[in-house]
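>>> what follows is a predicted protein model with its sequence.
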Amino acid sequence: MALNPNDLRLYLVTDPILCAEHGVIGTVAAAVAGGVTFVQLRDKTASTADRVALAGALKDALAGTGVPFVINDDVTAAKAADVDGVHVGQDDMAAAEARAILGPGKIVGLSCESAAAVSAVDPRIVDYLGIGTVFATATKADHKPTIGMDGLAALCALAPVPTVAIGGLKATHARDAQMSGADGMAVVSAICGQPDPEKAAKEINQAMGDLR
């Protein structure tokens, strides 16, 4: 599917532990009802078979919403489940290889933490960039050094494709992330693990306002 930059506005990355109260599917469904515009299934400890099974259930839950849905890192699972695409990091499968496996009709997202990484992006291969880590986050213990809002703005200015800010972001950061030039903001704990994921998503959307 073709990626519209507006799809990145409020990007949810799932966490199986934080989502435990409502379940991943329940959390995602509630969050989309609250205005989430993009979903990434991330579970670093699951098997490919488990990711494929969960992805199938999530596809059913997202049917008719128009919300793009990708799987983190596991290109095999993304292809088997026939989701909208994959998101890879600098230490995962190369974006060019992921594109070759998935084909031209799927979304390939790439994490970038430096100017060198952003400058090396080929827009014929990569559809969007996850820029960060903006702030420290407990949901990804092995994240690279933080770049802050100034670093986010600098990398967004270099990006040849749409961008989504990620890393320790909450509703209070929404306007700053937008002003930095990012097309959207990715969150994990700001929605996953919240007592009311739908309400949490609505509050972030309200904080974003109508800048875009």
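Perfect, thanks for sending it. Numbering: from 1, shown residues only.
>>> from now on I want contacts and neighbour counts done on CA atoms only, so please keep to that.
Will do.
>>> have a look at this protein and report its longest helix.
helix 48-62 (DSSP state H).
>>> show me what it is packed against.
With contacts taken as 3 or more CA pairs under 8 Å, 6 or more residues apart in numbering; DSSP states H and E, helix 48-62 sits against helix 23-33, helix 75-81.
>>> and with 10 Å instead?
On a contact count with 3 or more CA pairs under 10 Å, 6 or more residues apart in numbering; DSSP states H and E, helix 48-62 meets helix 23-33, strand 38-41, strand 69-72, helix 75-81.
>>> ok, and what's touching it?
24-26, 28-29, 32, 39-47, 63, 67-72, 74-84 (CA atoms under 10 Å, 6 or more residues apart in numbering).
>>> got a list of what Phe135 touches?
With contacts defined as CA under 10 Å, 6+ apart, the neighbours of Phe135 are 143, 145-149, 166-169.
>>> how does it look with 7 Å?
Residues near Phe135 by CA atoms under 7 Å, 6 or more residues apart in numbering: 146, 148, 167-169.
>>> go on, Glu198?
Counting by CA under 7 Å, 6+ apart, the residues that Glu198 touches are 30-31, 33-34.
>>> secondary structure class for it?
When classified by DSSP: H, G, I helix; E, B strand; the rest coil, Glu198 comes out as helix.
>>> one more structure, for comparison:
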Amino acid sequence: MDNPFPYRLYLVISEENCAGRPLVEVAESAVRGGVDVVQLREKNRSTKEFLQKANALKEVLDSHQVPLIINDNLEVAKQVGAYGMHVGNSDLPPSEIRKKWNTPHCLGYSIEYLEQLNSPEAEVSDYFGVSPVFATPTKTDTVTEWGLEGIAKIRSLTSKPLVAIGSMKKDNTFEVIKAGADCIAVVSAICQAQDPQRAAAELRNEIERAI
């Protein structure tokens, strides 16, 4: 079976993270710099607003052949024809998504404590978000701050792709990949950057150097 998640640099984006710039513009710039998968996360928007943003973003991503993942909104994911969904511990469980949506190419699941790896939800997921690797102001409900040792521990327990998220930046990307992550997910390091394309390219170079 083909790997449903072969990606290396994962952008998590929302309107409020883009420093007043258009979301689609920031995303396209990041893709030009080396981002190869994008997750749209709009927790504070109505489904209608979320869907509008998802449609506009998907149109641009499709032109670059970059997949769109939707954060925890099954209705939006289905209507926009997303590549997949990502959910956390308190979101709609992956097993429920599988029952209600028979065409996702991939499902991501955030791992916040080790016991989750043995759960039915982990079993039906295609990749894991190791969340957070380092504490971050964008996530206030942290259960575990994994660090490099946590990544290595999870890597020893699963063969599924690991996406590291949480204060990821150019200075720590190399060591996080070396510790066992397959992919780096970023929010601020790209969305808040003066030049998102350059920021993405610098992150991508660190990933390529480490693999």
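The structure has been received and is ready for your questions. Since the model is a prediction, treat every value here as computed from it, not as a measurement.
>>> quick TM-score on the pair, please.
After superposition, the two chains reach a TM-score (TM-score structural alignment, normalised by the length of structure 2) of 0.92; 210 aligned residues with a CA RMSD of 1.7 Å.
>>> re earlier: narrow the contacts of Phe135 of structure 1 to those in helices?
Among those, the members falling in helices (DSSP H) are Gly148.
>>> just the buried members of the contacts of Phe135 of structure 1?
Neighbour-count burial (16 or more other CA atoms under 10 Å) applied to those gives 146, 167-169.
>>> about what we covered before: structure 2: matching residues for the longest helix of structure 1?
Taken onto structure 2 by TM-score structural alignment, helix 48-62 of structure 1 occupies residues 47-61 there.
>>> relative to structure 1, what is the average displacement of the matching stretch?
Mean deviation of stretch 47-61 of structure 2 relative to structure 1 after superposition (mean CA distance after the TM-score superposition for structure 1): 0.8 Å.
>>> distance from the chain centre to that stretch, please.
17 Å (CA atoms, centre = their mean, to the nearest Å).
>>> about what we covered before: of all the helices and strands packed on helix 48-62 of structure 1, which one is nearest Leu211 of structure 1?
Counting by CA to CA, Leu211 of structure 1 lies closest to strand 38-41 out of these; the figure is 18.3 Å.
>>> how much does that closest one stray from structure 2?
Mean for strand 38-41 of structure 1 is 0.5 Å (mean CA distance after the TM-score superposition for structure 1).
>>> same check for the contacts of Phe135 of structure 1, but in structure 2.
Mapped onto structure 2 and checked by both residues aligned by TM-score structural alignment, their matches' CA atoms under 7 Å, these keep the contacts 146, 148, 167-168.
>>> sticking with Ala117 of structure 1, tell me its helix or strand.
Assigned by DSSP states H and E, Ala117 of structure 1 falls within helix 115-119.
>>> Asp60 of structure 1 - how many residues pack around it?
Neighbour count for Asp60 of structure 1, taken as other CA atoms under 10 Å: 11.
>>> also Val70 of structure 1?
27.
>>> returning to what we had before: the longest helix of structure 1: which residues count as buried?
Residues of helix 48-62 of structure 1 classed as buried: 48, 51-52, 54-56, 58-59, 62 (neighbour count, 16+ other CA under 10 Å).
>>> also stretch 11-23 of structure 1?
Those would be 11-16, 18-19, 22-23, for stretch 11-23 of structure 1 by 16+ other CA under 10 Å.
>>> now stretch 145-153 of structure 1
Applying a neighbour-count criterion of 16+ other CA under 10 Å, one finds 146-147, 149, 151-153 buried in stretch 145-153 of structure 1.
>>> quick one: Gly85 of structure 1 from Gly56 of structure 1, how far?
13 Å (CA to CA, to the nearest Å).
>>> tell me roughly how far the longest strand seen in structure 1 lies from structure 2 on average.
Secondary structure of structure 1 per DSSP state E: the longest strand is strand 107-112. Strand 107-112 of structure 1, aligned to structure 2 and superposed, deviates on average by 0.8 Å (mean CA distance after the TM-score superposition for structure 1).
>>> which helices and strands sit right next to that strand?
If you count contacts as 3 or more CA pairs under 7 Å, 6 or more residues apart in numbering; DSSP states H and E, strand 107-112 of structure 1 packs onto strand 85-88, strand 128-131.
>>> try 8 Å
Taking 3+ CA pairs under 8 Å, 6+ apart as the contact cut, strand 107-112 of structure 1 packs with strand 85-88, helix 95-102, strand 128-131.
>>> tell me which residues of that strand are tucked away?
Neighbour-count burial for strand 107-112 of structure 1 [16+ other CA under 10 Å]: 107-112.
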